[in-house]
Each structure stands twice: as structure tokens, then as C-alpha cells.
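Chemist: Below: sequence and its predicted model.
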Amino acid sequence: MKQHNRSVSVVLVAVSVVGVSAGIASADGMTPSHAPSDKAFVAFMANVNVSEIAAGSNAQKNATSECVRQAGRVLYDNHTQLEVKLKPVAKSLGVSLPSGPTTADQRMFAPVAEKAHTPAYDTAWLKMMYPGHKEALATIDQEIASTRNSQVKAYAEMARPIIQAHLDMVYGAKCHTPPSTS
């Protein structure tokens, strides 16, 4: 079971550390509405989404507290919806969406997954969620301020309060009651 957890578990922090934009920013001849930074942002958000879907699923299965299980459910539901809404934006920019978390992301989450079904898991999961969400929020704010692509800006503005709510849920590496996902 631990091996299965490692293969499907990932956390947002890993995505922000990996630096998604490295392989995306080589878009020659782009028009201002399809700037490389927009493509990098879309790729970043796609990786955030698949990572958070996996991390949320893992928390629902392996957390010991109801609060962390609920937080996992919120992350899973919200990032699944964000991924659906990102697909047309990615298609319009020619950005391929990942089918799942990267191997590097999985390795980053392995120490958390090894603590499954213990209170240490809950603490480790919460500690990993905060910095990643903070980085994602900063990236979203930067994109909102800099993009001239109305479709990308609309997505970023729609995603911002969701990511802020996630940040609020895990603030201080403590679980705060998640909002309802309905």
C-alpha cells in the first residue's frame, strides 16, 4: 500500500519547487496574447491541479483527523473543477496538460505518505500544503497583474479565491475547518 501511496501522492509544494516554467518558456514568435509567461502560468496551474487532486485524494484515505480528510476532499473537488476550467485555456495556448503528478513530485511527497494513518501524517501534510499554496497565490497574483490575455486573466481571477481559501485552511500548519464544497 505504501508503494501505491507514493505513486499517486503529490503535493503543491513540490510543484512550486520544481519550476514548471523551465520547459515551457521557449515559445518563439508568440503574440502578446500568447506570451510565454501565459503558457508557463497555464502549465504551472495544470501541474498544481494534478498535484492537489492527488494530495487531496491521499489525505481523504490516510488522514487521521476529520478536518484533514475534509481539507483533502475540498482540495480534490476544487482542483478537479479548476482543471476542467483550465482545459480550454490550455488548448487555446497549445499547452499540453499533464496526465498526473511528476516523478519528482511523487518523491517530494513520499516522506508524508510514509506516515499514512498516523497523526504525524496529518501534521506533515498540513506543513507541506501551506508554502505551496502561498507560492501558487503569488504566481496567480503576478499573472493577474501582467497578462494581457483575457482568457488567462479570467482563469487566474477565478482561481485566486479558491487558492486563498486553501491557504486559509492550512494556515500555520493547523487544519482550519474547510468550507463546504457544494
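Modeler: Right, received. Where do you want to start? Residues are numbered from 1 along each chain as shown.
Chemist: Going by C-alpha atoms from here, please, whenever you check contacts or count neighbours.
Modeler: Will do.
Chemist: Residue 181: which element?
Modeler: For residue 181, there is no enclosing helix or strand under DSSP states H and E.
Chemist: my bad, residue 3
Modeler: Here residue 3 is assigned to helix 2-8, by DSSP H and E.
Chemist: Show me where the chain has its helices.
Modeler: Ranges of helices within the chain are 2-8, 12-18, 36-62, 66-93, 103-113, 119-146, 150-170, based on DSSP state H.
Chemist: what comes up buried for the second one?
Modeler: Put plainly, it is helix 12-18. 12, 13, 14, 15, 16 (16 or more other Cα atoms under 10 Å).
Chemist: Can you list the helices and strands that it packs against?
Modeler: Here helix 12-18 touches helix 36-62, helix 103-113, helix 119-146, going by 3 or more Cα pairs under 8 Å, 6 or more residues apart in numbering; DSSP states H and E.
Chemist: pretty sure residue 167 contacts residue 134?
Modeler: Yes - contact criterion Cα atoms under 8 Å: residue 167 and residue 134 qualify, at 6.6 Å.
Chemist: isn't residue 73 right up against residue 54?
Modeler: No - Residue 73 is beyond contact range of residue 54, at 10.5 Å (criterion: Cα under 8 Å).
Chemist: try this one next to it:
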Amino acid sequence: MRRYTLATLVAAATLAGLSAPQAIAAASPTSQDRTFLVQAHQGNLAEIAAGKDAGKHATTVCVKRAGQTWVHDHTKLDASVRKLADKTHTRLPSSPSAAQQKALQAVQSKAGSSAYDEAWLKAQAAAHRKTLAAIDQEIKHGTNSGVVAAARTARPMVAMHLDMVRDGVCHQAPHSTHHAS
């Protein structure tokens, strides 16, 4: 087996157009990666709050179960986001964005009525479409392999949530044996 010296490897990398600083920079989080982590965290906080609220105020079993799913799944996703934020030294906010809070308040104003369920479903469909767009942006343009991997891991779950609320109609999760009411 041939042994390559460090000088030979550096020369080969230089000829290939690479340099050590470029290789290191490619692994470091960019503003895209950091923005994604912040958006993902705020989205998770918003979905957890919306899920808990559905548990209290929804009038149908399907929306209540969807809310339980949101709390479970987004809590799990957020644990991963928080670990990545620590590793990448990304500062995360402590609450959902003002727009997310306003959207939840609009839904809450209909608490206890069938209008609540309809508003919740529509708000969740819109939120999950935005989340999928942010995930796809990270997958396409992110540079930190850990953050991109987290986006790839989250995508099927967020897509399933969108399927559950698509067009403002509640559908049970694919793995669920319960029927919507």
C-alpha cells in the first residue's frame, strides 16, 4: 500500500481546485442553514401550540387526534433542531413568530365551534405548505450536512401532516386505525 505524504495530498487538492479553508467552509453552517434552523424551531413551537389548542378546542375527534400527532411529532423534530442549533452556535428564539402567533389567535377566536375546526385545518395546511417550502430550500441550498440531513428527515413527516389537513379536510394519519369524525 502506498503512503501519501501530507504535501502530496495538499498538492492534489490544490490541483483539483480545493483548499483546506474551502473544504472547512463547506461544512460550516451558512446563513441559509441558520435561517432554516430558526424557522424550523419557530414552526415546531407553533405546531406544538396549535396541537395542544386543538386538543382543548376542536369539536371533531379527527382534529383532536391531528393535534395530538402535531404535539408528538413536532416535539420530536424540535429536539433535533435544538441539538443542531447548539452544535452550529445558532441562537433560537423562545417563541413562534408574530405571524404564527397571530394565526393561532385567529383560530382560537373560534374555539368550541365547528368554525374552529375548519379554521384550524386551513391554518395548518398553510403552515405545513410553508414548512415544506423551507425544507426543500434547505435541502437544495444548505451546506451543513447535519442541517440538510435533518431537513430530509423532517420532510416525510411534514408531508404526512399536510396530507392530513389538505384542502381544509381532516384525514387520519396513514398509520392510524381510527376514522375521522
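Modeler: Arrived safely, thanks for sending. Because the structure is predicted, anything quoted here is derived from the model rather than measured.
Chemist: TM-score for this pair?
Modeler: After superposition, the two chains reach a TM-score of 0.78 (TM-score structural alignment, normalised by the length of structure 2), with 152 aligned residues with a Cα RMSD of 1.7 Å.
Chemist: among the helices of structure 1, which is nearest residue 180 of structure 1?
Modeler: For the helices of structure 1, proximity to residue 180 of structure 1 was assessed by Cα to Cα; helix 66-93 is nearest, at 7.5 Å.
Chemist: Tell me the buried residues in the closest one?
Modeler: Residues of helix 66-93 of structure 1 classed as buried under the neighbour-count rule (16+ other Cα under 10 Å) are 67-80, 82-83, 86, 89-90, 93.
Chemist: what's the offset of stretch 54-66 of structure 2 from the middle of its chain?
Modeler: 22 Å (Cα atoms, centre = their mean, to the nearest Å).
Chemist: so where is it in structure 1?
Modeler: Using TM-score structural alignment, the residues of structure 1 aligned to stretch 54-66 of structure 2 are 59-71.
Chemist: What is the end-to-end distance of the matching stretch?
Modeler: 8 Å (Cα to Cα, to the nearest Å).
Chemist: Residue 107 of structure 2 corresponds to which position in structure 1?
Modeler: Checking TM-score structural alignment: residue 107 of structure 2 goes with residue 112.
Chemist: What of residue 153 of structure 2?
Modeler: Checking with TM-score structural alignment, residue 153 of structure 2 has residue 158 as its match.
Chemist: burial count for its match?
Modeler: Per other Cα atoms under 10 Å, the neighbour tally for residue 158 of structure 1 reads 14.
Chemist: same check, this time on the one 10 residues further on
Modeler: Number of residues near residue 168 of structure 1 (other Cα under 10 Å) recorded here: 18.
Chemist: What number of residues are in the vicinity of the closest residue to it other than its chain neighbours?
Modeler: Spatial nearest neighbour of residue 168 of structure 1, chain neighbours left out: residue 176 (7.2 Å); criterion: Cα to Cα, 6 or more residues apart in numbering. By other Cα under 10 Å, 17 other residues sit near residue 176 of structure 1.
Chemist: quick one: contacts for residue 176 of structure 1?
Modeler: Listed by Cα atoms under 8 Å, 6 or more residues apart in numbering, the contact set of residue 176 of structure 1 reads 67, 168, 169, 170.
Chemist: what about structure 2, which of those residues hold up?
Modeler: Here is what carries over to structure 2 from the contacts of residue 176 of structure 1, by both residues aligned by TM-score structural alignment, their matches' Cα atoms under 8 Å: 67, 168, 169, 170.
Chemist: Just flag the most distant two among these.
Modeler: Of all pairs drawn from these, the greatest distance, 13.1 Å, lies between 67 and 168 (Cα to Cα).
Chemist: hey, what's in contact with both of residue 73 and residue 54 of structure 1?
Modeler: Common neighbours of residue 73 of structure 1 and residue 54 (Cα under 8 Å, 6+ apart) do not exist.
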